[in-house]
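Visitor: no letters, just coordinates:
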């Protein structure tokens, strides 16, 4: 059921998922509902090397948001309880801000999103759909663990950004606040703690994504 009370069939939801995928993957298609935190500060002068380093980190973060969109959409497609489905859709809508902010910052850094985003979207959508099929408590637990790991890597990126890159820093700081809220909300809604091997597997997958997308 949608937020306005309309019941959607599986075919309807698949069409909506396709539309969301296109909005996620086509540059310039996502529009943030909130202004970018980067607007709070002036762009500082950076060397070419510093801009390249910052762009690599923001490209990783952009791909992370592509994956987040896919995960939430996959989980929303297969979630069994309507309120869980709505929770996934709500979180995905807030993540669009992050996607747009990162994309805009990449443009300011004279760079672009990763060419591998479509592949990572497809993989993440499949993982999200599988998590939803297993059960809502595991799907919510997956969200909680995903957001914890995302916060960890965003905090790591704060220490790696060039000191002068205050615009990227402001974006990441707000993303951390939002991601932590999403994770806490998922666990409070009944999410189950994931087994250690699953958490380790998620970290390994994230590391592959980060190494691949930093330059491409």
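Guide: Here it is on my side, so go on. All figures in this text were calculated on a predicted structure; none of them were measured in a lab. Numbering: from 1, shown residues only.

Visitor: only C-alpha atoms for contact and neighbour calcs from this point on.
Guide: Fine.

Visitor: flag every buried residue along the strand or helix carrying residue 51.
Guide: Assigned by DSSP states H and E, residue 51 belongs to helix 48-78. Under the neighbour-count criterion of 16 or more other C-alpha atoms under 10 Å, helix 48-78 has 50-78 buried.

Visitor: dump the residue contacts of residue 109.
Guide: 51-52, 54-55 (C-alpha atoms under 8 Å, 6 or more residues apart in numbering).

Visitor: er, residue 50 actually
Guide: Contacts of residue 50 (C-alpha under 8 Å, 6+ apart): residue 162.

Visitor: separation between it and residue 161?
Guide: Relative to residue 161, residue 50 is positioned 8 Å away (C-alpha to C-alpha, to the nearest Å).

Visitor: and the next element down the chain from the helix holding residue 51?
Guide: In N-to-C order, the element after helix 48-78 by DSSP H and E is helix 82-108.

Visitor: next up, a second structure to put side by side with the first:
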């Protein structure tokens, strides 16, 4: 009796697609948690709260799309989701505690990394999955808009901006790699 072949292997198109969906769902979930942390500190009456709330609503919409795609395509979410729930909220709250510009520095760094990540995914997908490519392209445009809003709101005026920006982008890269696999 021979052993059954696995349903997919690393490097297979299905495996790559599942990895993309897993990490995208995790990223959108993390973004909702970051914005929740920012709003928890800044409150609903801060001048930036309306804009942060609008960005949070878009991230929630992105998350709902990826949740649906995971269910539709039989992809499990990352096992790290409970960790990302806490880490995202702490990151958002901590940067907001530093100040609204630091919260926007966080947004700029995260959205720059997600923009680059989505660009890599679109290149990898090519014409293989038009539905997923269309969603990623649409969400990438939203992420770029969030970054531009953050920059216009003074993200770069944050003390130690280059350090904060680099640290957050590095953290995002690590989160992306872990969420692809776990």
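Guide: Right, received. Where do you want to start? Note that this is a predicted model, so its numbers are computed, not measured.

Visitor: not counting sequence-adjacent ones, nearest residue to the residue nearest in space to the middle of structure 1?
Guide: Centroid-nearest residue in structure 1: residue 65, 2.4 Å away (criterion: C-alpha atoms, centre = their mean). In this structure, residue 65 of structure 1 finds its nearest non-sequential neighbour in residue 99, 5.4 Å apart by C-alpha to C-alpha, 6 or more residues apart in numbering.

Visitor: same check, this time on residue 216 of structure 1
Guide: residue 114 (5.2 Å).

Visitor: mind checking what that neighbour lines up with in structure 2?
Guide: Matched across to structure 2, residue 114 of structure 1 falls on residue 78, judged by TM-score structural alignment.

Visitor: ok, that match - how many residues close by?
Guide: Using other C-alpha atoms under 10 Å, residue 78 of structure 2 is surrounded by 19 other residues.

Visitor: quick one on the thing from earlier: what secondary structure does the residue nearest to residue 216 of structure 1 sit in?
Guide: Secondary structure assignment for residue 114 of structure 1 (DSSP: H, G, I helix; E, B strand; the rest coil): coil.

Visitor: residues in structure 2 aligned with stretch 56-65 of structure 1?
Guide: So stretch 56-65 of structure 1 sits over residues 19-28 in structure 2, by TM-score structural alignment.

Visitor: likewise for stretch 86-105 of structure 1?
Guide: Residue span in structure 2 matched to stretch 86-105 of structure 1, by TM-score structural alignment: 50-69.

Visitor: what's the neighbour count on the equivalent of residue 107 of structure 2 over in structure 1?
Guide: Under the alignment by TM-score structural alignment, residue 107 of structure 2 pairs with residue 143 in structure 1. Counted by other C-alpha under 10 Å, the residues lying close to residue 143 of structure 1 total 29.

Visitor: wait, residue 143 of structure 1 sits on residue 184?
Guide: No - the pair residue 143 of structure 1 / residue 184 is not scored as a contact, 9.2 Å apart, by C-alpha atoms under 8 Å.

Visitor: surely residue 136 of structure 2 touches residue 118?
Guide: Yes - between residue 136 of structure 2 and residue 118 a contact is recorded at 6.5 Å, counting by C-alpha under 8 Å.

Visitor: so what's in contact with those two at the same time?
Guide: Counting by C-alpha under 8 Å, 6+ apart, residue 136 of structure 2 and residue 118 have no common neighbour.

Visitor: number of residues surrounding residue 86 of structure 1?
Guide: 16.

Visitor: same check, this time on residue 159 of structure 1
Guide: Neighbour tally, residue 159 of structure 1, other C-alpha under 10 Å: 10.

Visitor: trace it over to structure 2, please.
Guide: Matched to structure 2 by TM-score structural alignment, residue 159 of structure 1 sits across from residue 123.

Visitor: the helix or strand hosting its match vs structure 1, average offset?
Guide: Here residue 123 of structure 2, judged by DSSP H and E, is contained in helix 100-125. Following the fit onto structure 1, the mean deviation recorded for helix 100-125 of structure 2 is 1.4 Å by mean C-alpha distance after the TM-score superposition for structure 1.

Visitor: now find how far off-centre that helix is within its chain.
Guide: 7 Å (C-alpha atoms, centre = their mean, to the nearest Å).
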